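Trainee: sequence plus the predicted model coming up.
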Amino acid sequence: MSYSMTGYGQSAIQQSGYKIQFEVKSVNHRYCEVVLRMPREWNGFEEGLRRLVQQHMRRGRIDVYITRESESQGNAMTLNRAAAESYIRAARELEQAYGIDGRLGAAEILSLPDVMIPAAAPLEPSDSTDWEQVLQQGLGLALAEIVAMRGSEGTYLARDCRLRLENLQAAHQELVRLAPLVVEDYRTKLRQRLAELQDGSFALDEQRLGMEVALFADRCSIDEELARLGSHFVQCSELLGSTEPKGRKLDFLIQEMNREVNTIGSKANHLALGGHVVEMKAELEKMREQAANLE
């Protein structure tokens, strides 16, 4: 199965008079980067929670938010001083740089995003709850949701990549068919051109003509590039059908296929063949965009 690197999942559980909320977001990233934000009393559980995330997802930047709210407190809010101070500093910088009035009133600051956040009620000293197990359970529920979402989108991306691959294979077959005609067309055009220039003052040297055509055939031969493309197509098809993370390998294969197509375009001086090269480059670009989102 294929997985996208973007997704979202959430869950909430009640335990010991608290409501614990879990929110997991993921976006594209070259590696697997896990960022955890939770009440400081639970910082000792961070490594275990990080390993749990990495068991479910191999690539992407994954942001995990865990908040705690006492059921007796309801929707109590608290001031996020770091966010408020960053807004104030930004306003002062604008005032210094552009002469804009940078004064912010208390009401304006409190209305800005993330300045007021849900209060994290302190844990009761006598609470004997195994909070690590509770956090693992709640995070596991959120991870199951985001993995399902990533799997659904990844299946669509892989299906689209496979469609692009089929289009590339069809164009490749046309290139294989046209490749021998390139030399024949050149021979015919060269003979016609020489016939047009023939005024009876020189004899057409068939041997020289044959040498010129042979040199052209050697310069414009695309047999090796076509063979390598065929091999890349097989590898790409196998990769898309595998269950392993495939984004980075697929990106590498697309680069290699693009290199071969560019070489074919530069070597083969033929109108019909050039049209298929342009078509293949367009399909590879679309395929690259989709592969960039795969885990």
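Mentor: That came in fine, so what should we check first? Just so it is clear, the model here is predicted, and its values are computed rather than measured.
Trainee: use CA for all of it now, contacts and neighbours both
Mentor: Noted.
Trainee: by contact count, what packs against the longest helix along the chain?
Mentor: The single longest helix within the chain, with elements called by DSSP state H, is helix 131-197. In terms of contacts (3 or more C-alpha pairs under 8 Å, 6 or more residues apart in numbering; DSSP states H and E), helix 131-197 is packed against strand 7-15, strand 18-27, helix 46-56, helix 206-219, helix 223-240, helix 271-291.
Trainee: return the most buried member of these.
Mentor: Most buried of the helices and strands packed on helix 131-197, by mean neighbour count (mean count of other C-alpha atoms under 10 Å): strand 18-27, with a mean of 20.
Trainee: next, the one to line up against it:
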Amino acid sequence: MPLTSMTGFARADGDNAVARWHWELRSVNGKGLDVRFRLPSGFETIEARLREEMARHLKRGNVQASLSLDRVKAAAPLRVNEDALAVVVAAMKSLGERIELMPPRPEGILALRGVLESVETEEVEEDRAGFEQELIASFGEAAASLARARSEEGAKLETILTEQVNTIERLTAQAAASPSAGVDAMRARLKAQIAELLGASPALSEERLAQEAALLATKADVREEIDRLSAHVAQARELFAGSEPAGRRLDFLTQEFNREANTLCSKAADVSLTRIGLELKAVIDQLREQIQNVE
């Protein structure tokens, strides 16, 4: 399974008879899965279900999820205000007893303020639950889209990481082939260092001399660091090809890479091996930066 990035963006739109909405999701790297919501007032009750939905798609990352909601303004039903109508009819009757009036037209009466009034419909609990379910389903679409975006970004990221690991492998091979890392070179350095040691302290005992020689040999031998670097390269490739999120383990592996490169530099006996060690440190640092975005 390709590596997955923790960086991505997605959105999903929806509508029904009462509202239009759209979800917007953004994610960046994080130690765990941390989802922060911006929801319209009154919709905080669905947050727990939204978190469960997100956990189905992502394992790590800091995610910002915002919901924009626009209610559809439907024409409210009308009804006759009987009390207001009675007042109007009574007033017209009283006025008709005093002066001659044309018969009133119904539409004229209904046009009077307060005779017709709108009726606000109450939201039924079942309708509210159905609406919330639509919002959650739409959020699930956005979360799936975000996961796809992160996978696409992860494929690009894997290409970069693979090139960097290949560079580490090439530099490790150069270190192994360096004349100063060979057995003959190490033997010559060890011989010279022992001679220098005897010149400074000719009265050293055989036991002390053996200890000093072993210490000098350990400091001069970089083959163990080279072997470990090669093993780390193989492990990195195994993690790239694995089926589980590998970000945490790759992050730990870069620390191991760096430790071996530091030791190689400290043991380097000539400029060429030091240069290789410094190049290793540079590419390992680039690798570590990129791995911070791997899920």
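Mentor: Alright, I've got the coordinates. Predicted model only: the values in this text are computed from it and were never measured.
Trainee: circling back to that earlier point, and of the helices and strands packed on helix 131-197 of the first structure, who's closest to Ala84 of the first structure?
Mentor: Closest approach to Ala84 of the first structure among these (C-alpha to C-alpha): strand 18-27, 23.0 Å.
Trainee: can you tell me what sits against that closest one?
Mentor: The contact list for strand 18-27 of the first structure, computed with C-alpha atoms under 8 Å, 6 or more residues apart in numbering, reads 5-14, 60-71, 138-139, 142-143, 146.
Trainee: of the residues you listed, buried ones?
Mentor: Among the contacts of strand 18-27 of the first structure, those classed as buried by 16 or more other C-alpha atoms under 10 Å are 5-13, 60-71, 138-139, 142-143, 146.
Trainee: before we move on, the earlier item: for the longest helix of the first structure, what is the distance to the chain centroid?
Mentor: For helix 131-197 of the first structure, the distance from its own C-alpha centre to the chain's C-alpha centre is 14 Å (C-alpha atoms, centre = their mean, to the nearest Å).
Trainee: same question for stretch 89-101 of the first structure.
Mentor: From the chain centre to the centre of stretch 89-101 of the first structure is a distance of 38 Å (C-alpha atoms, centre = their mean).
Trainee: so where is it in the second structure?
Mentor: Per TM-score structural alignment, stretch 89-101 of the first structure has no counterpart in the second structure.
Trainee: buried residues in that stretch?
Mentor: Residues of stretch 89-101 of the first structure classed as buried: 91-92 (neighbour count, 16+ other C-alpha under 10 Å).
Trainee: then stretch 178-196 of the first structure?
Mentor: Within stretch 178-196 of the first structure, the residues scored as buried using 16+ other C-alpha under 10 Å are 179, 182-183, 186-187.
Trainee: closest to Ser128 of the first structure out of the residues you listed?
Mentor: Nearest to Ser128 of the first structure among these, with distances taken as C-alpha to C-alpha, is Ala179, at 76.4 Å.
Trainee: for the residue lying closest to the closest one once chain neighbours are set aside, give me its contacts.
Mentor: Nearest residue to Ala179 of the first structure, sequence neighbours excluded (C-alpha to C-alpha, 6 or more residues apart in numbering): Ile222, at 7.2 Å. Each residue near Ile222 of the first structure by C-alpha under 8 Å, 6+ apart is listed here: 179, 264, 267-268.
Trainee: check contacts around the equivalent of Gly48 of the first structure over in the second structure.
Mentor: Alignment note: Gly48 of the first structure maps to Arg49 in the second structure; criterion TM-score structural alignment. Applying C-alpha under 8 Å, 6+ apart, we find Arg49 of the second structure in contact with Ile136.
Trainee: residue contacts, Cys32 of the first structure?
Mentor: 54, 57-62.
Trainee: next: Arg187 of the first structure.
Mentor: Listed by C-alpha under 8 Å, 6+ apart, the contact set of Arg187 of the first structure reads Val213.
Trainee: do Ser138 of the second structure as well
Mentor: 12-14, 23.
Trainee: farthest pair in the residues you listed?
Mentor: Farthest apart among the contacts of Ser138 of the second structure by C-alpha to C-alpha are Gly14 and Trp23. That separation is 8.6 Å.
Trainee: how close does the helix or strand containing Gln255 of the first structure sit to the second structure?
Mentor: According to DSSP states H and E, Gln255 of the first structure maps onto helix 247-267. With mean C-alpha distance after the TM-score superposition for the first structure, helix 247-267 of the first structure departs from the second structure by a mean of 0.8 Å once superposed.
Trainee: for that helix, buried residues please.
Mentor: Buried-residue list, helix 247-267 of the first structure, by 16+ other C-alpha under 10 Å: 247-248, 250-251, 253-254, 257-258, 260-262, 264-265.
Trainee: for that helix, name the packing helices and strands.
Mentor: The contact analysis (3+ C-alpha pairs under 8 Å, 6+ apart) places helix 247-267 of the first structure against helix 223-240, helix 271-291.
Trainee: contacts for that helix next, please.
Mentor: By C-alpha under 8 Å, 6+ apart, the list of residues contacting helix 247-267 of the first structure from outside reads 219-222, 225-226, 228-229, 232, 236, 239, 273-274, 277, 280-281, 284, 287-288, 291-295.
Trainee: can you give the distance of stretch 71-88 of the first structure from its chain's centre?
Mentor: Averaging C-alpha positions (C-alpha atoms, centre = their mean) puts stretch 71-88 of the first structure 35 Å from its chain's average.
Trainee: what about that stretch, how long is it end to end?
Mentor: Stretch 71-88 of the first structure has its terminal residues 33 Å apart, counting by C-alpha to C-alpha, to the nearest Å.
Trainee: and Ser27 of the second structure, what pairs with it in the first structure?
Mentor: Aligned counterpart of Ser27 of the second structure in the first structure: Ser26 (TM-score structural alignment).
Trainee: spatially nearest residue to its match (excluding sequence neighbours)?
Mentor: In space, and not counting its chain neighbours, Ser26 of the first structure is closest to Ile62: 4.3 Å by C-alpha to C-alpha, 6+ apart.
Trainee: how close does that neighbour sit to Glu23 of the first structure?
Mentor: The gap separating Ile62 of the first structure from Glu23 of the first structure is 10 Å, by C-alpha to C-alpha.
Trainee: on that earlier part again, do you know which of the helices and strands packed on helix 247-267 of the first structure lies nearest Met38 of the first structure?
Mentor: For these, the distance to Met38 of the first structure is smallest for helix 271-291, at 32.7 Å, taking C-alpha to C-alpha.
Trainee: and for that closest one, what's in contact with it?
Mentor: With contact meaning C-alpha under 8 Å, 6+ apart, helix 271-291 of the first structure is reached by 157-158, 160-161, 164, 167-168, 171, 174-175, 178-179, 247, 250-251, 254, 257-258, 261-262, 264-265, 268.
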